[in-house]
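J.: I need the structure of the sequence given here:
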Amino acid sequence: MVAVLGSYLIVSAVSLSAALHTPMYVPPLTLAPVDVVHTSSIVPRLLGTTLGPRKAIIYGGCMSQFFFTCSLESEMVLFTTMAYDHCAAICFSLLYATIMSRQTCPALLAALFLIAVTNASVHMGLILRLTFGGMGAVDHFFCEIRALQAISSTSVQANEVMVFMADIALSMGELLLTCLSYSVIVAAILHIPTTEGKRKAFSN
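T.: As a prediction, this is how the structure comes out:
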């Protein structure tokens, strides 16, 4: 409930304030509904599993939750986009309007959507090829790939390889790009000649 309320406040603030209708607030505005969907796909089922009499997730519901979870795991790409936006705004302020133009923002969001759907589709395809020994439910509070691999009666080697590759390509790639963006920001601030200027830059 708190996550949904927080997301609603973000969307309302950005939508109602004309001063916030800038490319810098597009990623947070996109992150808000993503958080709502992520929370809504996990928390209700988690509460039903832990508090209700049924301690398992039916197979169909598990697959739906798995797809949404895999899709939304790519929200880390959105954080990388935000880091890039901050880097452009601070280090290339005179060119910011050109770098983050009205064409660039939709292109970045489209790339994010493509990465999310591709990641989820590949994992989903590999999961659907597994068999679970006739089980109609997954005995777990959260339908994630490790729980499905544990109860699979067929080889999960391809799934494990894909998980490893996704972790390297997405997690490590996003971490490195985010760290690079903020390293450039810190370096630019440290080159400010006055202490007062550095203090103002870090406070912002």
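
J.: rest of the way, CA atoms for contacts and neighbours
T.: Will do.

J.: which residues of this protein fall in strands?
T.: 57-58, 137-138 (DSSP state E).

J.: could you dump these to TSV with distance to Ala166?
T.: TSV is the format used below for these (distance: least, Cα to Cα, whole Å):
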stretch	distance to Ala166
strand 57-58	25
strand 137-138	24
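
J.: of these, which approaches Arg102 most closely?
T.: strand 57-58 (43.1 Å; Cα to Cα).

J.: and the closest one, what does it pack onto?
T.: Packed against strand 57-58 by the contact rule (3 or more Cα pairs under 8 Å, 6 or more residues apart in numbering; DSSP states H and E) you find strand 137-138.

J.: for the strand it packs on, name the packing helices and strands.
T.: Packed on strand 137-138, when contacts are counted by 3+ Cα pairs under 8 Å, 6+ apart, are strand 57-58, helix 59-72, helix 145-151.

J.: before we go on, could you also do this sequence so I can check it against the first one:
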Amino acid sequence: MTPGNASSVTEFILVGLTDLSELQLPLFCLFLVMYVVTVLGNMDLFYSSVLTPKMLMNFLSKKNIISYMGCMTQLYFFCFFVISECYVLTSMAYDRYVAICNPLLYNVVMSPKACSSLMLGSYLMAFSGAMAHTGCMLRLTFCDANTINHYLCDILPVLQLSCTSTYVNELVVFIVVGINIIVPSVTIFVSYGCILSSILRISSTEGRSKAFSTCSSHIIAVSLFFGSGAIMYLKPSSVGSMDEGKISSVFYTNVVPMMNPLIYSLRNKDVKIALRRTLGRRVF
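T.: So this is what the prediction gives:
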């Protein structure tokens, strides 16, 4: 289809997670609970808020419409927070490495200045990646096709609707996604290789168990996040693979943000003590 014989798209229709009507209410309740847990955990609030409220509305509405500019805005912030999450998880792996392998130097290496630099670097990478994806998307023309096979404005499902060449966009996806999955994954793998080597040298069983428990929740989150991201972006896109990717994307858009309070907060001894005191007051 050529742009000359068709009108430009002003809005998109989101297919959603499933078209089975009997699953809409149960899924609404499930994702509402996940969103509330994420918000109450006070972690990844903006990340979840970019996607989940619109997703919840779509479960209850018959026609899931999002405007063109709304879609591009969601795409930008989605890319920004997903890429920043890649590097935040990588920073946490480095934090675990320093805590276990160099505990005496932890306060020096992971100083407030160092932590601020890691976060700033994460957001700079996220900003550049999101700008690259969104900028390339804005140059495309969309004709009559406007039904996105997803529950959000993700890169690959939107690209499938373009009636102009998407070669540059696909090249940008390959480069940016490759960098943002491979570099953090290798860094995390090396960090945990050093951690494992250090743990195996610990003589006491209790010490090894404590060290492993410190990393367990982070390892699960990393596996879910990068594994589901690779399924979505590093496979050839087709209708079948897009349906699989839609399911896998639930993990890095909803499940991992919900788990982050367990990784960053509830593993903290002071937070656990405060939580026990609060719950104790409510019981008595």
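
J.: aligned partner of Cys143 of structure 1 in structure 2?
T.: In structure 2, the residue paired with Cys143 of structure 1 according to TM-score structural alignment is Cys153.

J.: residues touching its match, list them.
T.: Applying Cα atoms under 8 Å, 6 or more residues apart in numbering, we find Cys153 of structure 2 in contact with Leu14, Cys71, Met72, Gln74, Leu75.

J.: gap between it and Phe77 of structure 2?
T.: Applying Cα to Cα, to the nearest Å, one obtains 10 Å for the distance of Cys153 of structure 2 from Phe77 of structure 2.

J.: circling back: now do the match of Cys143 of structure 1 against Thr147 of structure 2, distance only.
T.: For Cys153 of structure 2, the distance to Thr147 of structure 2 - Cα to Cα - is 11 Å.

J.: find residues that contact each of these two.
T.: What both Cys153 of structure 2 and Thr147 touch, as defined by Cα under 8 Å, 6+ apart, is the set Leu14.

J.: what's the counterpart of Pro53 of structure 1 in structure 2?
T.: Match for Pro53 of structure 1 (TM-score structural alignment): Lys62.

J.: what number of residues lie near that match?
T.: Lys62 of structure 2 has 9 neighbouring residues, counting by other Cα atoms under 10 Å.

J.: what do you get for Ser197 of structure 2?
T.: Neighbour tally, Ser197 of structure 2, other Cα under 10 Å: 11.

J.: cool, the one 10 residues further on as well?
T.: The burial metric for Gly207 of structure 2, expressed as a neighbour count using other Cα under 10 Å, is 13.

J.: to which residue of structure 1 is it aligned?
T.: Using TM-score structural alignment, Gly207 of structure 2 lines up with Gly197 in structure 1.

J.: ok, now how distant is that match from His191 of structure 1?
T.: Distance, Gly197 of structure 1 to His191 of structure 1, using Cα to Cα: 10 Å.

J.: cool, and Thr98 of structure 1?
T.: From Thr98 of structure 1 across to His191 of structure 1, the span is 24 Å (Cα to Cα).

J.: what about the two, which has more around it?
T.: Neighbours were tallied for Thr98 of structure 1 and for His191 using other Cα under 10 Å; the higher tally belongs to Thr98 (13 against 10).

J.: so what corresponds to that one in structure 2?
T.: Checking TM-score structural alignment: Thr98 of structure 1 goes with Val108.

J.: sorry, back to before: okay if I get the helices and strands packed on strand 137-138 of structure 1 as TSV plus mean neighbour count and distance to Phe92 of structure 1?
T.: Below are those laid out as TSV (neighbours: other Cα atoms under 10 Å; distance: least, Cα to Cα, whole Å):
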stretch	mean neighbour count	distance to Phe92 of structure 1
strand 57-58	18	50
helix 59-72	19	30
helix 145-151	15	41
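
J.: for Val161 of structure 1, find the nearest of these.
T.: Nearest of those (Cα to Cα): helix 145-151, 12.3 Å.

J.: which other helices and strands does that closest one contact?
T.: Secondary-structure packing of helix 145-151 of structure 1 (3+ Cα pairs under 8 Å, 6+ apart): strand 137-138.

J.: number of nearby residues for Val43 of structure 1?
T.: Using other Cα under 10 Å, Val43 of structure 1 has 14 other residues around it.

J.: tell me the counterpart of it in structure 2.
T.: Alignment note (TM-score structural alignment): Val43 of structure 1 maps to Thr52 of structure 2.

J.: and its match, how far is that from Val37 of structure 2?
T.: From Thr52 of structure 2 across to Val37 of structure 2, the span is 12 Å (Cα to Cα).

J.: which of the contacts of Cys153 of structure 2 are retained in structure 1?
T.: Counting by both residues aligned by TM-score structural alignment, their matches' Cα atoms under 8 Å, structure 1 reproduces these contacts from the contacts of Cys153 of structure 2: Cys71, Met72, Gln74, Leu75.

J.: can I get those residues in JSON lines with distance to Asn180 of structure 2?
T.: Below are the kept ones among the contacts of Cys153 of structure 2 laid out as JSON lines (distance: Cα to Cα, whole Å):
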{"residue": "Cys71", "distance to Asn180 of structure 2": "22"}
{"residue": "Met72", "distance to Asn180 of structure 2": "21"}
{"residue": "Gln74", "distance to Asn180 of structure 2": "19"}
{"residue": "Leu75", "distance to Asn180 of structure 2": "17"}
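
J.: out of the residues you listed, who's nearest Val183 of structure 2?
T.: Once Cα to Cα is applied, the member of these that ends up nearest Val183 of structure 2 is Leu75, at 22.5 Å.
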